[in-house]
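# The amino acid sequence is not available; the structure is as follows:
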């Protein structure tokens, strides 16, 4: 596994919530984080059908365009009652002509479960795949997950995406009701991130 030793890292996302989460996670390591949106990079089409495929597209496009090592995340929620949907298409379920509407996406997800009379608890998990790509084309992959269940109605105002309807295993509150620092300890992205950190700490 290649060690990450650089002091500047491009996070290949235009999602401000995701960027803030990454900045918080990387803060203890003295790494300067810059977002793809801040560098006015275009969002490459995500044409793969897996989290790792789409994460690779984003990381390599950003690294090639800037000459910086780039870290990308492709993540989503898998609902067991829906056969793992929306999964890799989580963001697509939120797309509107005016940008992403995750309230609409959450309403659709719950409605689909209701249509199927899916039994409670409606188990689900967040998945995160991080890809760290260097300008020379090398990459490393780190995968994480967080198990839990869907709740309705939505609860909480913290977080982003599907956080208001996801209650992590072992907790009575949703990600959106949780202190961000606590969420950053137990989230799917934190799980993947712990594996990524090993490439900074490895000798």
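In hand now; what should we look at? Note that the coordinates shown come from a computational prediction; the quantities given were computed from them, not determined experimentally.

# hey, let's count contacts and neighbours off CA atoms from now on
Noted.

# can you give me the helices for the chain?
Under the criterion DSSP state H, the chain contains helices at 16-26, 51-66, 102-115, 180-186, 188-201.

# which of those sits most buried?
Highest mean neighbour count among the helices of the chain (mean count of other CA atoms under 10 Å): helix 51-66, with a mean of 22.

# Name the residues that touch that one?
For helix 51-66, the external contacting residues (CA atoms under 8 Å, 6 or more residues apart in numbering) are 10, 12, 36, 41, 43-44, 46-48, 68-75, 88, 128-135, 137, 141.

# Dump the helices of the chain into TSV; add distance to residue 94 as well.
Output for the helices of the chain, formatted as TSV (distance: least, CA to CA, whole Å):
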stretch	distance to residue 94
helix 16-26	15
helix 51-66	17
helix 102-115	5
helix 180-186	22
helix 188-201	20
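
# How about the contacts made by the residue nearest in space to the middle of the chain?
Centroid-nearest residue in the chain: residue 75, 3.8 Å away (criterion: CA atoms, centre = their mean). Under the criterion of CA under 8 Å, 6+ apart, the neighbours of residue 75 are 51, 87, 88, 90, 126, 127, 128, 129.

# want to compare, so here's the second one:
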């Protein structure tokens, strides 16, 4: 069984990757399995650049195939913000509640749902030692709700209404979310990349 490192300490992300990669014969590990793992500074200006930085640093450090992701929320009315700053939009301490509050405040004057269009984007970088890193991007289109709804998920899920489902991400079961999320869409593309390599 081939080993693959997912460059994250987020257990939720690891489980998503595991459900897709295990059937392909991969033993999935994460940075939680490497307690002394290096901390990669995300200095890129795009999701893809940050994913590449993380994937290549971890692949080089452990000489293992590595997948890294960078993802976030892009709101059209805010010119694509919070974008790559999604996790720390309201401050450096990565506070989901504060981030949602900031977004809702910034959109307070925008009443019509169609003017609150947004998308989640996820860039995945697939790095194999000694080979060129490959990237894929997945998105999920939607709108920003006027208030948080739902108990599931994390991050901006309670205020992101999925366009085709008319529910927030936080109202979806884990199984429903894993079929339509930005990460799921990127993972589907990544499977083709892994199969070809």
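Cool, got the structure. What you see is a predicted model, and the numbers here were worked out from it, not measured in a lab.

# List the TM-score for the superposed pair.
Their TM-score after superposition, calculated using TM-score structural alignment, normalised by the length of the second structure, is reported as 0.92; 194 aligned residues with a CA RMSD of 1.7 Å.

# Can you name the two of the contacts of residue 75 of the first structure that sit furthest apart?
For the contacts of residue 75 of the first structure, the maximum inter-member distance is 13.7 Å, found between 90 and 129 (CA to CA).

# quick one: which of the two has more around it?
residue 129 (26 against 21; other CA atoms under 10 Å).

# which residue sits closest to the alignment partner in the second structure of the more buried one, ignoring its sequence neighbours?
Counting by TM-score structural alignment, residue 129 of the first structure lines up with residue 123 in the second structure. Leaving aside its chain neighbours, residue 123 of the second structure sits nearest to residue 137 (4.4 Å; criterion: CA to CA, 6 or more residues apart in numbering).

# Residue 28 of the first structure maps to what in the second structure?
Residue correspondence to the second structure (TM-score structural alignment): residue 28 of the first structure is matched to residue 23.

# Ok, residue 101 of the first structure next?
By TM-score structural alignment, residue 101 of the first structure lines up with residue 95.

# Identify the residues contacting its match.
The contact partners of residue 95 of the second structure, taken as CA under 8 Å, 6+ apart, are 87, 88.

# So it versus residue 156 of the second structure, what's the distance?
Distance, residue 95 of the second structure to residue 156 of the second structure, by CA to CA, to the nearest Å: 10 Å.

# hmm, back to that, looking at the contacts of residue 75 of the first structure, which are in strands?
Of the contacts of residue 75 of the first structure, the ones assigned to strands by DSSP state E are 126, 127, 128, 129.

# Residue 91 of the first structure versus the last one, what's the distance?
Separation of residue 129 of the first structure from residue 91 of the first structure (CA to CA): 15 Å.

# for residue 193 of the first structure, same thing?
Distance from residue 193 of the first structure to residue 91 of the first structure, by CA to CA: 21 Å.

# Then residue 201 of the first structure?
32 Å.

# for residue 42 of the first structure, same thing?
17 Å.

# Looking at those two, which is more packed in?
residue 91 (19 against 15).

# What is the aligned counterpart of that one in the second structure?
By TM-score structural alignment, residue 91 of the first structure lines up with residue 87.

# Isn't that match up against residue 94?
Yes: using CA atoms under 8 Å, residue 87 of the second structure is in contact with residue 94, at 5.3 Å.

# Where does stretch 153-160 of the first structure end up in the second structure?
Mapped onto the second structure using TM-score structural alignment, stretch 153-160 of the first structure spans residues 147-154.

# Name the residues that touch the matching stretch?
96, 104, 158, 159, 168, 169, 170, 171, 172, 173, 174.

# now these in TSV, with distance to residue 19 of the second structure?
Output for the contacts of stretch 147-154 of the second structure, formatted as TSV (distance: CA to CA, whole Å):
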residue	distance to residue 19 of the second structure
96	25
104	33
158	24
159	26
168	23
169	19
170	20
171	21
172	18
173	15
174	12
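
# Of those - the most surrounded one?
residue 169 leads these on contacts (other CA under 10 Å) with 28 neighbours.

# Aligned counterpart of that one in the first structure, please.
Per TM-score structural alignment, residue 169 of the second structure is aligned with residue 175.

# Could you find the closest non-adjacent residue to that match?
Once flanking residues are discounted, residue 175 of the first structure sits nearest to residue 163: 4.9 Å by CA to CA, 6+ apart.

# so what's the nearest residue to residue 75 of the second structure once chain neighbours are set aside up against?
Once flanking residues are discounted, residue 75 of the second structure sits nearest to residue 118: 4.3 Å by CA to CA, 6+ apart. With contact set as CA under 8 Å, 6+ apart, residue 118 of the second structure has these partners: 73, 74, 75, 76, 141, 142, 143, 144.
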